[in-house]
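In: Next input, structure requested:
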Amino acid sequence: MDTLELTPNALAVLRHRYLRKDSHGNVIETPEELFRRVAAAVALAEERFRPQERTHWEAAFYEAMAGRWFLPNSPTLMNAGTAIGQLSACFVLPVPDSIPGIFGAVAEMAIIHQTGGGTGFSFSRLRPAGDVVAETGGVASGPVSFMRVFDVATDVIKQGGRRRGANMGVLAVEHPDIEAFVTVKDDRTALTNFNLSVAVSDAFMTAVEQGAGWPLVNPRTGEQVRSVDARELWELICQAAWRNGDPGLLFIDEVNRHNPTPEVGRIEATNPCGEQPLLPYESCNLGSINLARLAEGGVFDWGRLDELVELAVRFLDDVIEVNRFPLPAIAEMTKANRKVGLGVMGFAEALIELGIPYDSEEALAFGERVMERIAAGAREASAKLARERGPFPNFERSRWKAQGLPPLRNATVTTVAPTGTISIIAGTSSGIEPLFALAYHRTVLDGQDLPEVNRLFVQALRREGLDPEAVLEKVETTGSVRGIAEVPESIRRLFPVALDLEPSWHVRMQAAFQRHTDNAVSKTVNLPADAPVDAVREVFRLAYELRCKGITVFRYGCRGAQVLELGRVPSFVAGERAVAHAEFTGECRICST
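Out: Next up, the predicted model:
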């Protein structure tokens, strides 16, 4: 379609989901034109501050995206420079404890989904099932019942015509309906458009440790309804996560310890993939730097990383300026805090380029060094923008002001997102996830099958004089090379896949990045099909001890058909032209992004 270096799978994703189409569904835009459209639309923000620099930044934004150095979240790629104009990926909406409030939230959700955004909700303020409804003399049906209304509405509204609707449902661990919430996905047809998280407090984790009772409290009255054994509730959560991949845990006190604007409000929910805690009516726009590009040739380019960080923060702040927000309340809250989330993709492939196994202390140290460098550079870039444009309006009420930091343009600057489809466009691994597999198939784009083989693995085999076709025949059933004796140990060590890793490596890597991330880190702890429930317990406990903000486990095959599967890779994909540059493990299970 043009001269950009894009893989066949990247082109398939772009054609299906991102490139503009005419009224008949015909593609009328090339990838180059897409990146130019986005760059021009975002750079219009420069007219408000330094109009003489607009063309400079437009060119810089284009080069960063077209060169696969940096990509923004999907709604920006889809909607910038179009009539929709809604560029943010992440939203949190409040759910008041009233019929008008609940169905008002459903309507607001539909508007956001229509423009390509994903929504998170805390249902913790809703009175429990069986509670009195004074106005009618009836009884309440409870949060789980109302969540089904949101789920059905999401089925009807397909995001922007190009993305599935995506939701996060959060319920506080002290809510009287917590058991029903935890086990709702035992019905495989229930809440299929939701990821679920239990908002777990420090007090609950202490009660589990001590084997104490745990009070369940009616949010309407503030009174205790009954008490349960904390360990039994913990076991119920772990068993459900083992069976279904849901719920995850949201460590709500840890989240709020890092809330940049506690005077403005308490955080109760996140976006659908969990990496973006937000206040009610807040939105956030995300972007990711391709670390694999910075490691090409086996030497990491720290100077180029610094340049990309400054450019990306400016890009994301410009997005807020030109964004067409779906609701006035969202525009007001977003502009008051101006949260942005810069993260990474291609981490696993960067490690391979540098000769560092994912499951090693060296990888943990490198990951933490990278995120620390990004965080420092992003904060400095935000301070520079504050000098040029002014700080975010709530800065005087923020913890940054209380800590004596200089004025900042953005309340937050860093987030590690799953980068599902944008990593395919970039031709690299997703987020900070390990390789899902060395050869596998990905079911995306409304059922389209994309066979993938990791290009770096094929290159390594050829350097050793091995026949990729022969090796891949053995790899494709498990996705892993670690059990294939004829492959040199150096390759087996350098190319672990998600299910090769002990679960603790997943959690420790998430924690390494979280230590230098303002918001949160999207990371899936992949477990083999035969993993015991004890593995879930250990992962959840370790994540809490290492101060992650949330945690998700996914036992392979626990939901039957899934976005990524092993054992169905055609032999021809090892051919030179069909070798895919990307793979995936951390894709949002709901929206596939």
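In: going forward, measure contacts and count neighbours with C-alpha atoms only.
Out: Will do.
In: Which strand or helix spans residue 225?
Out: strand 224-229 (DSSP states H and E).
In: Could you do residue 246 as well?
Out: Per DSSP H and E, there is no helix or strand for residue 246.
In: The one 3 residues further on too?
Out: Taking DSSP H and E as the definition, one finds residue 249 inside strand 248-251.
In: and what of residue 307?
Out: Assigned by DSSP H and E, residue 307 falls in helix 302-322.
In: Now do that helix: which elements does it pack against?
Out: helix 31-43, helix 54-66, strand 70-72, strand 283-290, helix 291-294, strand 340-345, helix 361-389 (3 or more C-alpha pairs under 8 Å, 6 or more residues apart in numbering; DSSP states H and E).
In: Of all these, which one is nearest residue 566?
Out: strand 340-345 (22.3 Å; C-alpha to C-alpha).
In: The closest one to helix 302-322, inter-axis angle?
Out: Angle of strand 340-345 versus helix 302-322, following axes from the mean of the first three to the mean of the last three C-alpha atoms, to 10 degrees, is 140 degrees.
In: Other residues contacting strand 340-345?
Out: 284-292, 309, 312-313, 316-317, 378, 410-419, 423, 428-432, 519 (C-alpha atoms under 8 Å, 6 or more residues apart in numbering).
In: Report the inter-axis angle for it versus strand 283-290.
Out: Using the same axes, to 10 degrees: strand 340-345 against strand 283-290 is 30 degrees.
In: And this one, please, so the two structures can be compared:
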Amino acid sequence: MRRVESGERWSLFDPKVVPHLSDLHGDDFDAAYSRAEAEGHAMKQVAARDLYARMMKTLAETGNGWMNFKDACNRKSNQTLLPSNIVHSSNLCTEIVEVTSAGETAVCNLGSINLARHVGDAGFDFEGLAETARTAVKFLDAVVDINFYPTPESAASNKRWRPVGLGLMGLQDVFFQLRLPFDRPEARELSVRIQEEIYFQALSTSCELAQVHGPHPSFAETRAAEGVFQFDLWRTTPREPARWEALRDRIRLFGLRNSLVVAIAPTATIASIVGAFECIEPQISNLFKRETLSGEFLQVNRYLVRELKGLGLWTEDVRNRIKLAEGSIQSVAEIPQELKSIFRTIWEVPMRSLIDMAAERAPFIDQSQSLNLFIESPTIGKLSSMYMYAWKKGLKTSYYLRSRPATGIAKTTTTRVVEASKDVACSLENPETCEACQ
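Out: Below is the predicted model of the structure:
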């Protein structure tokens, strides 16, 4: 990324010639890479910006080939105190970043808190969140002992590190219930406070488990053994430093039962089951069709429906115009501007805000977060700037790049749809009749 920024060239090596590079990061990688270049081991050299542009082109075309940052993953990991412990990769969904080796295959035990169930008349229920987090960590830790391991390497890794990944879902539900636009300062502050509480309670519970059962076998090899928390690695100060200092002292005394405790996984299936919005993302649309193995289901934003009913605006005409706008309410004149701000879709929320919010909560996530990025009409220029910004903000990983089809479909509720410049018969409720939908 530095060479992209400065317009330099990038060298491509045969991994058989420089096998040690995969086990290095940071300054050690830089030195070994430059030395290999100087010794003439490069098989080919290309402009770093050309290679980066190819990567962006692949992302735009497929949504895959996720940009993850090895230096950030290693520098900000509790497991990498010793130079021999290296994070080589993430899991598929990019929220799990753990050390691996020839003898250890990283494993993690995941769970997600439904934030939507932690909002009451008085606002967000942090006491309830703390209780849920503490209960969840105990359950997740027990999985380490009762789980089935398909290989000796996975069993060895999980028993030695005992990592768990407590995540969340329904952040958008919380903002809807509190009537907060997704990226308003109050919403961003609440997002960080929620993440800090989960991290604190997870570490506290892990320390209590260590006091009873002993710390995980590799505790001495972790940064926590030296009193270092994730937010220290980000050079961030928590809200209540006094309670963190007390916890730091307890961890030095008793250790931790788990080397890692927090990871925000994608929650597509379980969020649908409990009726919440996925993980940390804004809503895709106020009205959309979900396809599952059980069939197709029309889903409507119940929070918006409640607001519009209260204003007497949940009429057939308004519903039709929301459908025509593919679930957006921004063009419906009757709807107040306040609601338009609250009920924006992901296509109407700046990606800079989404990246900023991810960076703001990251000091309280000792693994990583499945961060989808969304751009309606991707170009190499837009993507280049977006991922460069994510790298500069210090993010460890990113997930899918989501974009919309080049030919959009404007739906009506009766019999017509405009697809590109062609009219075809269609019905939102009966997409099998539409050539475009098929």
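In: picking up where we left off before, redo the helices and strands packed on helix 302-322 of the first structure as a markdown table? Include mean neighbour count.
Out: Shown next, in a markdown table, are these (neighbours: other C-alpha atoms under 10 Å):
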| stretch | mean neighbour count |
| --- | --- |
| helix 31-43 | 22 |
| helix 54-66 | 19 |
| strand 70-72 | 27 |
| strand 283-290 | 29 |
| helix 291-294 | 24 |
| strand 340-345 | 30 |
| helix 361-389 | 19 |
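In: Tabulate the ones you listed in TSV, adding columns for distance to residue 238 of the first structure.
Out: As requested, these are exported to TSV (distance: least, C-alpha to C-alpha, whole Å):
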stretch	distance to residue 238 of the first structure
helix 31-43	43
helix 54-66	41
strand 70-72	35
strand 283-290	31
helix 291-294	34
strand 340-345	29
helix 361-389	27
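In: Residue 168 of the first structure is nearest to which of these?
Out: Residue 168 of the first structure lies closest, by C-alpha to C-alpha, to one member of these: strand 283-290, at 14.0 Å.
In: Centre of the chain to the closest one, how far?
Out: Averaging C-alpha positions (C-alpha atoms, centre = their mean, to the nearest Å) puts strand 283-290 of the first structure 10 Å from its chain's average.
In: and that strand, what does it pack onto?
Out: Judged by 3+ C-alpha pairs under 8 Å, 6+ apart, the packing partners of strand 283-290 of the first structure are strand 70-72, strand 90-93, helix 302-322, helix 328-337, strand 340-345.
In: Redo the ones you listed as CSV? Include distance to residue 374 of the first structure.
Out: Formatted as CSV, those follow (distance: least, C-alpha to C-alpha, whole Å):
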stretch, distance to residue 374 of the first structure
strand 70-72, 13
strand 90-93, 21
helix 302-322, 6
helix 328-337, 20
strand 340-345, 8
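In: Of those, which is nearest residue 382 of the first structure?
Out: Across these, closest to residue 382 of the first structure is helix 302-322 (C-alpha to C-alpha), at 6.9 Å.
In: Mind listing residues that contact that closest one?
Out: In this structure, residues lying in contact with helix 302-322 of the first structure by C-alpha under 8 Å, 6+ apart are 41-46, 60-61, 64, 69-70, 72, 85, 87, 285-287, 289, 294, 334-335, 338, 340-342, 373-374, 377-378, 381-382, 385, 410, 413.
In: with the second structure superposed, average distance for that helix?
Out: On superposition with the second structure, the mean distance recorded for helix 302-322 of the first structure (mean C-alpha distance after the TM-score superposition for the first structure) is 0.8 Å.
In: what stretch of the second structure does that helix fall on?
Out: Helix 302-322 of the first structure corresponds to residues 126-146 of the second structure when matched by TM-score structural alignment.
In: buried sites along the matching stretch?
Out: 129-130, 132-134, 136-138, 140-141, 143-144 (16 or more other C-alpha atoms under 10 Å).
In: List the residues that contact residue 265 of the second structure.
Out: So residue 265 of the second structure contacts 93, 95, 110, 112, 167-168, 279, 369-370 (C-alpha under 8 Å, 6+ apart).
In: That one pairs with which position in the first structure?
Out: Under the alignment (TM-score structural alignment), residue 265 of the second structure maps onto residue 417.
In: Measure how buried the aligned residue in the first structure for residue 48 of the second structure is and give me the count.
Out: Taking TM-score structural alignment, the alignment pairs residue 48 of the second structure with residue 230 from the first structure. The number of residues packed near residue 230 of the first structure is 22, by other C-alpha atoms under 10 Å.
In: from what I can see residue 230 of the first structure touches residue 203, true?
Out: No. Residue 230 of the first structure is beyond contact range of residue 203, at 10.2 Å (criterion: C-alpha atoms under 8 Å).
In: now the contacts of residue 265 of the second structure in a markdown table, with distance to residue 184 of the second structure?
Out: Below are the contacts of residue 265 of the second structure laid out as a markdown table (distance: C-alpha to C-alpha, whole Å):
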| residue | distance to residue 184 of the second structure |
| --- | --- |
| 93 | 27 |
| 95 | 25 |
| 110 | 30 |
| 112 | 24 |
| 167 | 22 |
| 168 | 20 |
| 279 | 18 |
| 369 | 21 |
| 370 | 22 |
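In: Which of these sits closest to residue 181 of the second structure?
Out: residue 279 (16.6 Å).
In: Name the nearest residue to the aligned partner of the closest one in the first structure, ignoring sequence neighbours.
Out: Residue 279 of the second structure maps onto residue 431 in the first structure, with residues paired by TM-score structural alignment. Leaving aside its chain neighbours, residue 431 of the first structure sits nearest to residue 345 (3.9 Å; criterion: C-alpha to C-alpha, 6 or more residues apart in numbering).
In: Please tell me how far the aligned residue in the second structure for that neighbour sits from residue 398 of the second structure.
Out: Mapped onto the second structure by TM-score structural alignment, residue 345 of the first structure lines up with residue 169. From residue 169 of the second structure over to residue 398 of the second structure the distance is 17 Å, taken as C-alpha to C-alpha, to the nearest Å.
In: Equivalent analysis for residue 79 of the second structure, please.
Out: 20 Å.
In: Need the three-state assignment for residue 407 of the first structure.
Out: coil (DSSP: H, G, I helix; E, B strand; the rest coil).
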